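Chemist: only geometry, no sequence info:
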C-alpha cells in the first residue's frame, strides 16, 4: 500500500471504492429484504424465519453450528434447522442471523484484533440500544438492535484500507479531543458515516437503518430522531459510564451487568460466526 497523503482525494477515492466493493454472498443478497423484514417484524415466528433460512444452506449450517455450541446445546446434537431455531429462541435467533449477515460482508477483510474491537463495540452498543428501546417503549427494540449493530459498518473499510487506522485517529481524538468522525474527515477527507451509508445503500438496507448509519453522530439529523438518540446515547455509554444527568445513561448503568453478560456471550460465539462454513 502506498503512503497516505492525508486529506487528499486519492485516499478518499480509495476508501469510497473499497466501500462499493464490500459485498455479501449473492444468495444472501437475494434473501436480505425478506430476512430484514422478519428480523424487525414483531409478529414474525420461528416458522417464518425457518422458511427463509432453509433457502440458504450456508447460513443454515452456521445456525446449526451455533445451536450446537456450549451456550445453546441442550446436551444432545442437533441436525434439524427448525429445532435449532427453537432451542436458540426467536429473538436470539434474529440477533444471530443479523450478525451472520454482517460477518459475511466483513469476514477475511480485517485482522482479528480489528475484528474483535469492531465486534465488541458493535455488540455492546446494540445490546444497550435494545434495552433502552424496551425500557422507554419509544422504538422497536429489534430495530434498535439492528441499527446499532450496523451503525459503525463504515469503519470496516478504514480498518482494511488504512494501516494503523486506530493509531492515526487516536492522536486527534485523545490529544485534540475531536470526535472520531471529525478526525476521519480531517485525515482522509471522508468519515465512517459516509462510507457506511454507501455500504448500506449497496446492500439494500431499509431507509431507517441507512439513516442511522449516516447520521448516528448527530441525532438532530435524519429520520427517526428518537431512535438516533437511543443509539447515540448507547454509543456514548460505551466510552463513558458517567450519567451526566442523562436518564438514558442511568437506565444503562442499572442494566450494565446484563449488557456485559450478553457481550461476553457474543464474544465467545464470535469464533463460530467467523469460521463456521
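Modeler: Great, that's in hand. Quick caveat, the model's predicted, so the values are computed rather than measured.

Chemist: Please count neighbours and contacts with C-alpha atoms only from this point.
Modeler: Will do.

Chemist: How about the contacts made by residue 221?
Modeler: Contacts for residue 221 were tallied using CA atoms under 8 Å, 6 or more residues apart in numbering; they are residue 215.

Chemist: ok, residue 20 - contacts?
Modeler: 198-199, 202.

Chemist: Okay, and it sits in which element?
Modeler: Here residue 20 sits within helix 9-21, counting by DSSP states H and E.

Chemist: what comes up buried for that helix?
Modeler: Buried residues in helix 9-21, counted by 16 or more other CA atoms under 10 Å: 11-12, 15-16, 18-20.

Chemist: got CSV for those, with distance to residue 80 too?
Modeler: Shown next, in CSV, are the buried residues of helix 9-21 (distance: CA to CA, whole Å):
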residue, distance to residue 80
11, 48
12, 47
15, 42
16, 42
18, 38
19, 36
20, 36
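
Chemist: and residue 240, how many neighbours?
Modeler: Residue 240 is flanked by 11 other residues according to other CA atoms under 10 Å.

Chemist: helix, strand or coil for the residue in the chain sticking out farthest from the centre?
Modeler: Relative to the centre of the chain, the most outlying C-alpha is that of residue 76, 31.2 Å out, by CA atoms, centre = their mean. With DSSP: H, G, I helix; E, B strand; the rest coil as the basis, the three-state label of residue 76 is coil.

Chemist: what's near enough to touch it?
Modeler: By CA under 8 Å, 6+ apart, the contact list for residue 76 is empty.

Chemist: switch the cut-off to 10 Å
Modeler: Taking CA atoms under 10 Å, 6 or more residues apart in numbering as the contact definition, residue 76 lies against residue 68.

Chemist: can you tell me how far it sits from residue 68?
Modeler: Going from residue 76 to residue 68 by CA to CA, to the nearest Å gives 8 Å.

Chemist: Residue 123 and residue 191: what is the separation?
Modeler: 21 Å.

Chemist: Pick out whichever of these two has more residues nearby.
Modeler: residue 123 (25 against 22).

Chemist: The more buried one and residue 46, how far apart?
Modeler: 23 Å.

Chemist: Give me the helices and strands touching the longest helix seen in the chain, please.
Modeler: In the chain, with assignment by DSSP state H, the single longest helix is helix 112-136. Under the contact criterion of 3 or more CA pairs under 10 Å, 6 or more residues apart in numbering; DSSP states H and E, helix 112-136 touches helix 90-106, helix 141-150, helix 155-161, helix 225-239, helix 247-254, helix 256-275.

Chemist: next up, a second structure to put side by side with the first:
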C-alpha cells in the first residue's frame, strides 16, 4: 500500500500542467466562450491544432472541402465537441498510460466523453448553481484520477484492472483504496486543484469518494453520479439519481436518452482516435 504522500502536490509524481495547456483549459470552459480567443489559444499548441483539424476531417465530420484551421474545425465539430476533444487531448498529452497494458484508452475516453455529453445536456434543464458548463467539464474530468493512477502507479493499476476484467462487478475505487490507500476520485480532485481548475469541479469529484456526503456541491454531484450511472447502463435503465419526475420529467428523459444514444457512435469513434 502506498502512502497518500505519493500523490502530494509537492511530489514529482504529480504532473504539472504547461502554461499553454492551462490557458487552453480556462479559455474552453469560460461561461461565455470567445471562439476567436479559443482558436488563438489552441493555435499555440501545434499538436492539439493538428489533432483537432484531423478530427474535423475524419469520416464523422468530413465536409465537401477539407478544414485547414482551428476556426474551421470548431465550426464543423461544434463548441461542445471541441471542448471535449481539446481537453481530452491536453490530458492525454500530460499523462502516460502506455506502461499499463490492461488500461484501455478507447474505453476510458468513451466513458469520459459520454458522461460529459450527458451531464452537459442534463445540466441545461435541472437546478444547479454552476450551470451546464460546469456539469460538462465535471463529466469529462470525473475519472481523470484513473489516468493519474495509471500514469503514477502502472504496476499496481495493472493488477487492479486485471482483477476488474476478471470480475467486473467489483467497485474500482474500493480496489484502489485497498491497494493504494486512496482512489481515483481523491487523486483526481488533488490533480485538478494543483492545475488550478475551478474549485467546484475538484470539490464535486472529491465527493464521489464519499457518496453519502451532502454539501454545497451535492446538486452537481447528483447530476454527475446520475450521468455516470446512465452511461454505464448504456442509457437504457434510468439511474436512481435521475428517476424523480420533479427533477427530470418523463418526456424530457426520453429526449435526453435519444440525444445521448444518437451521439454514441460518434463518441466511440472519437474515443478510438484518442486511444491511438
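Modeler: Nice, I can see it. All values reported here derive from a predicted model rather than from experimental measurement.

Chemist: if we can go back for a sec, quick one: map the residue farthest from the centre of structure 1 onto structure 2.
Modeler: Alignment note (TM-score structural alignment): residue 76 of structure 1 maps to residue 65 of structure 2.

Chemist: One more: residue 123 of structure 1?
Modeler: Match for residue 123 of structure 1 (TM-score structural alignment): residue 113.

Chemist: now residue 56 of structure 1
Modeler: Using TM-score structural alignment, residue 56 of structure 1 sits opposite residue 45 in structure 2.

Chemist: which stretch of helix or strand covers the nearest residue in space to that match that is not next to it in sequence?
Modeler: Leaving aside its sequence neighbours, residue 45 of structure 2 sits nearest to residue 20 (CA to CA, 6 or more residues apart in numbering; 7.1 Å). Assigning secondary structure by DSSP H and E places residue 20 of structure 2 in helix 19-28.

Chemist: okay, now residue 171 of structure 2: neighbour count?
Modeler: Neighbours of residue 171 of structure 2 using other CA under 10 Å come to 10.

Chemist: Could I get the contacting residues of it?
Modeler: Counting by CA under 10 Å, 6+ apart, residue 171 of structure 2 has contacts residue 164.

Chemist: Tell me, how many residues neighbour the aligned residue in structure 2 for residue 47 of structure 1?
Modeler: Aligning on TM-score structural alignment places residue 47 of structure 1 opposite residue 36 in structure 2. By the measure other CA under 10 Å, the count of residues near residue 36 of structure 2 is 11.

Chemist: pretty sure residue 36 of structure 2 contacts residue 72?
Modeler: No: using CA atoms under 10 Å as the test, residue 36 of structure 2 is too far from residue 72 to be in contact (11.2 Å).

Chemist: Would you enumerate the residues in contact with residue 233 of structure 2?
Modeler: 227, 239.

Chemist: any idea how far residue 271 of structure 2 is from it?
Modeler: In terms of CA to CA, residue 233 of structure 2 sits 18 Å off from residue 271 of structure 2.

Chemist: just residue 169 of structure 2 next, same as before
Modeler: In terms of CA to CA, residue 169 of structure 2 sits 24 Å off from residue 271 of structure 2.

Chemist: ok, those two, which is more surrounded?
Modeler: residue 271 (23 against 8).

Chemist: who's in contact with the more buried one?
Modeler: 85, 88, 105-114, 265.

Chemist: From those residues, pick the one nearest residue 94 of structure 2.
Modeler: Nearest to residue 94 of structure 2 among those is residue 88, at 10.1 Å by CA to CA.

Chemist: What lines up with the closest one in structure 1?
Modeler: By TM-score structural alignment, residue 88 of structure 2 lines up with residue 99 in structure 1.

Chemist: I'd say that match and residue 273 touch.
Modeler: Yes: using CA under 10 Å, residue 99 of structure 1 is in contact with residue 273, at 7.8 Å.

Chemist: If you count surrounding residues, which of these two has more?
Modeler: residue 273 (23 against 20).

Chemist: Now for residue 99 and residue 273 of structure 1: what residues contact both?
Modeler: Common neighbours of residue 99 of structure 1 and residue 273, counting by CA under 10 Å, 6+ apart, are residue 266.

Chemist: Identify the residue of structure 1 aligned to residue 123 of structure 2.
Modeler: So, by TM-score structural alignment, residue 123 of structure 2 is matched to residue 133.

Chemist: Next up, the contacts around its match.
Modeler: 139-145, 226-227, 230-231, 248.

Chemist: what's the closest of the residues you listed to residue 107 of structure 1?
Modeler: Closest approach to residue 107 of structure 1 among the contacts of residue 133 of structure 1 (CA to CA): residue 145, at 20.6 Å.

Chemist: residues contacting the residue mapped onto residue 145 of structure 2 from structure 1?
Modeler: Using TM-score structural alignment as the criterion, the counterpart of residue 145 of structure 2 in structure 1 is residue 154. Applying CA under 10 Å, 6+ apart to residue 154 of structure 1 gives the contacts 15, 19, 191-200, 213-214.

Chemist: tell me the angle the helix holding residue 20 of structure 1 makes with helix 90-106.
Modeler: 130 degrees (axes from the mean of the first three to the mean of the last three CA atoms, to 10 degrees).

Chemist: The residue nearest to residue 228 of structure 2 when sequence neighbours are not counted: how many residues sit nearby?
Modeler: Leaving out its chain neighbours, the residue that sits closest to residue 228 of structure 2 by CA to CA, 6+ apart is residue 115, at 5.6 Å. Using other CA under 10 Å, residue 115 of structure 2 has 30 neighbouring residues.
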